[in-house]
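> When you get a sec, could you give me coordinates for this:
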Amino acid sequence: MKNVIITGASRGIGFDLLKLFNNENYNVFALSRNISNISSFKNVNSIVTDLSSPESIGSSVEIINNKIDSVDILINNAGFLINKPFKHTTFSDFESVYKVNVFGLAELVRLIIPKLNSQSHIVNISSIGGISGTSKFPGLSAYSSSKGALNILTEMLSEEFKEINTKINTLALGAVQTEMLNEAFPGYKAPLSSKEMAKFIFDFSLNGHKFFNGKIIPVSISNP
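Reported below is the predicted structural model:
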């Protein structure tokens, strides 16, 4: 049985990914701050994880390490978004966003390195707004800049992981109808559903590393 780790697995794209992998009999490690709606799934190891806390990340990885010898797929799906005009976006706001979207993600990847191998694939979920030259949503200075940092981190890690031949790629998504989008932009109608995007990510996580490494791939039919 292959092993997959999914962050932000309790809702939205992460929850739909969990169900897809579970249906294919993967051994799923579902990391989320709230696991109440995912703890009953068979072959799903639900782990309470706060990606803004290095201690929480370390505890979660220790649980994973005690259960498996290798990680086949890691999908860094969790994200935190604040929608505020830049003049009202504080140091604390930036810190909160970057802790989840960059620092916590980086710490999780760093700690999981001993479980990676030449067949492993890391898929980071970013945003089209984090790519230079694309249209931007006003109010997302912290979020979009954090995704830009994630994009560069992906390129850097693809170089560092050459010694273990692990592949890492980023999917930069356009607007998807999720709870996070609804909370940030009430009433906004995205062109794609969470289930549709989850299926694309599922397929890419299984096969994308055969064709791509260190790539930032826009996945969007809208602008932004």
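
> C-alpha only now, for contacts and for neighbours.
Will do.

> And the strands in the protein?
3-7, 27-32, 44-48, 73-76, 121-127, 167-173, 176-177, 192-193, 216-219 (DSSP state E).

> how about this one, so we can line them up?
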Amino acid sequence: MKNEIVVLITGCSTGIGRELCNILSQKGCMVVATARNVETLKDLPASLKLPLDVTQKESIQKTINRVISKFHKIDILVNNAGYSLRGALEEIDINSSKNMFDVNVFGIINMIQAVVPEMRKKQYGKIINIGSISGKFVQSINGAYCASKFAVEALSDTLRLELHNYNIQSTVIEPGPMKTNFFNTLVDNSSDVMGNPNSCYSHFYKSDDKYRKKQKQADPKLAAQAISDIILKKRLNARYKVAVSFLYKIVIYFPDFLREYFMKKR
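Next up is the predicted model:
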């Protein structure tokens, strides 16, 4: 086999993961596309398409074994699988929140534990964690999701400290809102809570719904192109913002009282 770059991507059924598969394949990478339902990948131009549930270690190990058997290495891991649900912390369903953390946070740890030993054997690798601009500042009724993405920031920073001796790099991508199925899934996951007209937080829910309908969202293809360029860099920075509005870039650097004032007014 030629010395192609082998890239394993989680959560490729829609959105950024799907677009990354297309772009990286066009750039000559050996792309391993994965999703819980492998049927959603049938029209992707990937070198290998495998079922993968990042919350199940048995599923992960089967996937890793298949990849190593075929390519003998994993150069880049893109932890892209993730989703969101909304609701005030007082009302949000705890079990639903745990399930989200299982994917958004512990799913990343599961993948790290399975892939890093293979990267260490080669003394080379890159771990790309897809976080969110919501991992930099919080919004009302989005606390659980923001918390999961704050955790992704910490995981990425920790990896750089722990793995630098093995020539394994880590970074976190912090995308802004994009035109994908992300928000449709969010609505489906949160309808029971946010659709309650008797909730004392109903004004937040109505305001959020109105805001999201007029919110500017980036083209996922352009965002994926930017992410693919980052992934293939020789040396990675600690973090990258992708498809983030100028206003949100500024808000990150506001002092706490000013950022909270802005978010309350929003």
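
> can you tell me which helix in the second structure is longest?
helix 143-163 (DSSP state H).

> now the residue lying farthest from the centre of the first structure: how far from residue 188 of the first structure?
In the first structure, counting by C-alpha atoms, centre = their mean, residue 87 sits farthest out from the average C-alpha position, at 27.9 Å. Using C-alpha to C-alpha, to the nearest Å, residue 87 of the first structure is found at 23 Å from residue 188 of the first structure.

> Equivalent analysis for residue 224 of the first structure, please.
Applying C-alpha to C-alpha, the value for residue 224 of the first structure to residue 188 of the first structure is 12 Å.

> cool, residue 27 of the first structure as well?
Taken as C-alpha to C-alpha, the span from residue 27 of the first structure to residue 188 of the first structure is 35 Å.

> neighbour-wise, which of these two wins?
residue 27 (20 against 13; other C-alpha atoms under 10 Å).

> who touches that one in this structure?
The contact partners of residue 27 of the first structure, taken as C-alpha atoms under 8 Å, 6 or more residues apart in numbering, are 1, 2, 3, 4, 43, 44, 45.

> Matching residue 229 of the second structure against the first structure, which residue comes up?
In the first structure, residue 229 of the second structure lines up with residue 203, judged by TM-score structural alignment.

> err, residue 25 of the second structure, not the other one
Alignment note (TM-score structural alignment): residue 25 of the second structure maps to residue 22 of the first structure.

> and what of residue 99 of the second structure?
When the first structure is aligned by TM-score structural alignment, the residue opposite residue 99 of the second structure is residue 96.

> repeat for residue 146 of the second structure
Aligned partner of residue 146 of the second structure by TM-score structural alignment: residue 144.

> Residue 38 is in contact with the match of residue 25 of the second structure, correct?
No: contact between residue 22 of the first structure and residue 38 fails when scored by C-alpha atoms under 8 Å: they sit 11.0 Å apart.

> neighbour-wise, which of these two wins?
A side-by-side neighbour count of residue 22 of the first structure and residue 38, using other C-alpha under 10 Å, places residue 38 first with 21 against 17.
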